[in-house]
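# Fold the following.
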Amino acid sequence: MTQRKKAVTISPNSKLTFVLVHGAWHGGWCWSRVAGPLRDAGHTVYTPTLTGLGERSHLLSDSTTLQTFVDDIVNVLVWEDLRNVVLVGHSFAGLVISGVADAIPERLARLIYFDAFILDSGISTFDTLPAPVVEKLEAAASQAGTATPALPAPKPKSLGLTSPEDIEFVASRLTPHPLAAYKTALQLRQPQGNGLPCTYLHCNQPVFQAVAASSDWAKSQADWHWTTLASCHAAMVSDPDLVCEALLRLGSPESELP
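Reported below is the predicted structural model:
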């Protein structure tokens, strides 16, 4: 397994608590190259796997909705009694962390949308797609080879990965994604971010077009911080050192971010 590593340096007085939430088809495993160095630097890091994915793929069900994912992360915060958390959502999990912030903001310090989706309250992922695309995805979900309809995993190259080692690492671990999570929408009671400091981390080498509209929206918000990462959509796999540095910088309470 090849990875570009460098020493992660940090002030001894700046210990942080991260909860890193993976995107569609992934699991907590995708953060392994990031979580290790952060823990070695003295931080607390949780990498939960959402219901029906990764090592919890045996729980795949047609009742696994987007709200199920929000409940997964809320329960991690509550049962582990976590506070002052830097909550990071990658890709599809941008929707998840928005729901968590709406439900339990008092346990959070900051939100980091890591090349992530952002949708208005009441809008599902399928609502944003043309009808023929939705029909194609639903047809594919019915043929995924799972007991319940699920979206087949994409090829790792579509996530921007180029290294054979990285592609092999991801391809052997991706699992079908619960269809109902794409069909259901969050009902937010508060505006996006619920008043918490929010940062959008936009990966630009190459740009992942599926999240381009979300990135543009975040960039247009006066009270959000928007920044770039010179890596691909799956940067936690391809460039874990860059991701570690970005999370430490963006998550630090001493930062001058909004």
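
# From here on, just use CA atoms for contacts and neighbour counts.
Noted.

# do you know how far residue 171 is from residue 161?
11 Å (CA to CA, to the nearest Å).

# More neighbours: which of those two?
A count of neighbours by other CA atoms under 10 Å puts residue 161 above the other of residue 171 and residue 161, at 22 against 16.

# part of a helix, is the more buried one?
No - looking at residue 161 with DSSP: H, G, I helix; E, B strand; the rest coil, it is coil, so not inside a helix.

# Can you show me the strands along this structure?
For the chain, the strands defined by DSSP state E cover 17-21, 44-46, 85-90, 108-114, 150-151, 177-178, 198-203, 224-229.

# Can you check which of those strands gets nearest to residue 64?
Ranking the strands of the chain by proximity to residue 64 (CA to CA) places strand 177-178 first, at 6.3 Å.

# Run through who's touching that closest one.
Outside strand 177-178, the residues that touch it by CA atoms under 8 Å, 6 or more residues apart in numbering are 24-25, 52-53, 60-62, 64-65, 149-153.

# and that strand, how far out from the chain's middle?
Computed by CA atoms, centre = their mean, to the nearest Å, the chain-centroid distance of strand 177-178 equals 15 Å.

# How about stretch 61-79?
Using CA atoms, centre = their mean, the offset of stretch 61-79 from its chain centre is 14 Å.

# what's it in contact with?
48, 50-52, 82-83, 95-97, 99-100, 103-104, 107, 148-149, 178-186.

# Just the buried residues out of the residues you listed, in PyMOL syntax.
Buried residues within those, by 16 or more other CA atoms under 10 Å, are selected in PyMOL with:
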select buried, resi 48+50+51+52+82+95+96+97+99+100+103+107+149+178+179+180+181+182+183+184+185+186
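
# Before we compare anything, build this one as well:
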Amino acid sequence: MAAKEHFVLVHGEGHGAWCWFKLRWLLEGAGYHVTCIDLAGGGVDPTDPNTIRSFQQYDKPLIDLISTLPEGEKVILIGHGAGGLSVIHAMHEFVDRISQAFFVAATMLPFGFQADEDKKDGLPTLPENEIELTLGAGADDPPTTISLRPEFQRDRLSQQSPEELSVQQASKEMMKD
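Sure, this is the predicted structure:
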């Protein structure tokens, strides 16, 4: 019996591997190999987001995963939100290890962050009253993290999910594996 495809699911901003738990179960139930990854500072990854100073640092868990694949194995990448930028980064790093890539409501820049204009175009724009900035590098430096205020998270990130399906519940379900 031929091996089924290996899906690598990449979360978007403000999320972690937990957000893919329903899709993961469906794909695994159909016999596919599925890896849901927490990017640096996301989900249960222990990295303090205020210590991440580059996109390469943020994507390190994804890059490490793909670099350790067995010789000849290819993956299908799926990214949502800002995870699309991570998918593009991996596609450029590992042309020979990616069989397909899918972008689900994701940021797509053909070459990732190459210029200042890419950074402007590739980052989500949110009203200032809906976000909290952390100036982990100091008041004179750019913010190290931007997060949605809790009262806006459901409407902006999970408006189509049943209310009983909270982030905490999804996290617990993912950790059972």
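
# After superposing, what score do the chains get?
Scored by TM-score structural alignment, normalised by the length of structure 2, the superposition of the two chains gives a TM-score of 0.71; 154 aligned residues with a CA RMSD of 3.2 Å.

# Counting neighbours, which of the contacts of strand 177-178 of structure 1 comes out on top?
Going by other CA under 10 Å, residue 150 tops the contacts of strand 177-178 of structure 1 with 29 neighbours.

# That residue -> structure 2?
When structure 2 is aligned by TM-score structural alignment, the residue opposite residue 150 of structure 1 is residue 145.

# Would you mind listing the residues in contact with the nearest residue to that match once chain neighbours are set aside?
With sequence-adjacent residues excluded and distances taken as CA to CA, 6 or more residues apart in numbering, residue 145 of structure 2 is closest to residue 134, at 5.2 Å. By CA under 8 Å, 6+ apart, residue 134 of structure 2 lies in contact with 50, 143, 144, 145, 146.

# Go again with 10 Å.
Contact analysis of residue 134 of structure 2 by CA atoms under 10 Å, 6 or more residues apart in numbering lists 49, 50, 142, 143, 144, 145, 146, 147.

# Save the residues you listed as TSV, and put in distance to residue 7 of structure 2 too.
Formatted as TSV, those follow (distance: CA to CA, whole Å):
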residue	distance to residue 7 of structure 2
49	26
50	29
142	35
143	33
144	30
145	28
146	29
147	28
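
# how far away is the counterpart of residue 36 of structure 1 in structure 2 from residue 31 of structure 2?
Residue 36 of structure 1 maps onto residue 25 of structure 2 when the alignment is built from TM-score structural alignment. Distance of residue 25 of structure 2 to residue 31 of structure 2, computed by CA to CA: 10 Å.

# shared neighbours of these two, anything?
What both residue 25 of structure 2 and residue 31 touch, as defined by CA under 10 Å, 6+ apart, is an empty set.

# for structure 2, longest helix please?
helix 55-67 (DSSP state H).

# In that one, which residues are buried?
58, 59, 60, 61, 62, 63, 66.

# Can you measure across stretch 114-126 of structure 1, start residue to end residue?
Note: stretch 114-126 of structure 1 ends 21 Å apart using CA to CA.

# need the helices for structure 2, in chain order.
Under DSSP H, structure 2 gives helices at 21-29, 55-67, 83-93, 116-122, 150-157, 167-175.

# Quick one, which of the ones you listed gets closest to residue 102 of structure 2.
helix 83-93 (8.4 Å).

# so that closest one matches what in structure 1?
Against structure 1, helix 83-93 of structure 2 falls on residues 93-103 (TM-score structural alignment).

# Average offset of the matching stretch relative to structure 2?
Its matched residues in structure 2 lie on average 0.7 Å from stretch 93-103 of structure 1 after superposition (mean CA distance after the TM-score superposition for structure 1).

# tell me, what's touching residue 171 and residue 161 of structure 1 both at once?
In contact with both residue 171 of structure 1 and residue 161: residue 155, using CA under 10 Å, 6+ apart.

# Neighbours of the nearest residue to residue 21 of structure 1 once chain neighbours are set aside, how many?
Residue nearest to residue 21 of structure 1 in three dimensions, not counting chain neighbours: residue 89, with 4.8 Å by CA to CA, 6+ apart. Residue 89 of structure 1 has 25 neighbours, counted by other CA under 10 Å.

# so who does the match of residue 36 of structure 1 touch?
31, 32, 34, 174 are the contacts of residue 25 of structure 2 under CA under 10 Å, 6+ apart.

# Run through the residues that contact the second one.
Going by CA under 10 Å, 6+ apart, residue 32 of structure 2 touches 3, 4, 5, 6, 7, 24, 25, 26.

# now those: which count as buried?
Buried among the contacts of residue 32 of structure 2 (16+ other CA under 10 Å): 5, 6, 7, 24.

# Would you reformat those as TSV and include distance to residue 110 of structure 2?
TSV is the format used below for these (distance: CA to CA, whole Å):
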residue	distance to residue 110 of structure 2
5	25
6	24
7	21
24	27
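
# of those residues, closest to residue 114 of structure 2?
Of those, the one sitting nearest to residue 114 of structure 2 (CA to CA) turns out to be residue 7, at 27.1 Å.
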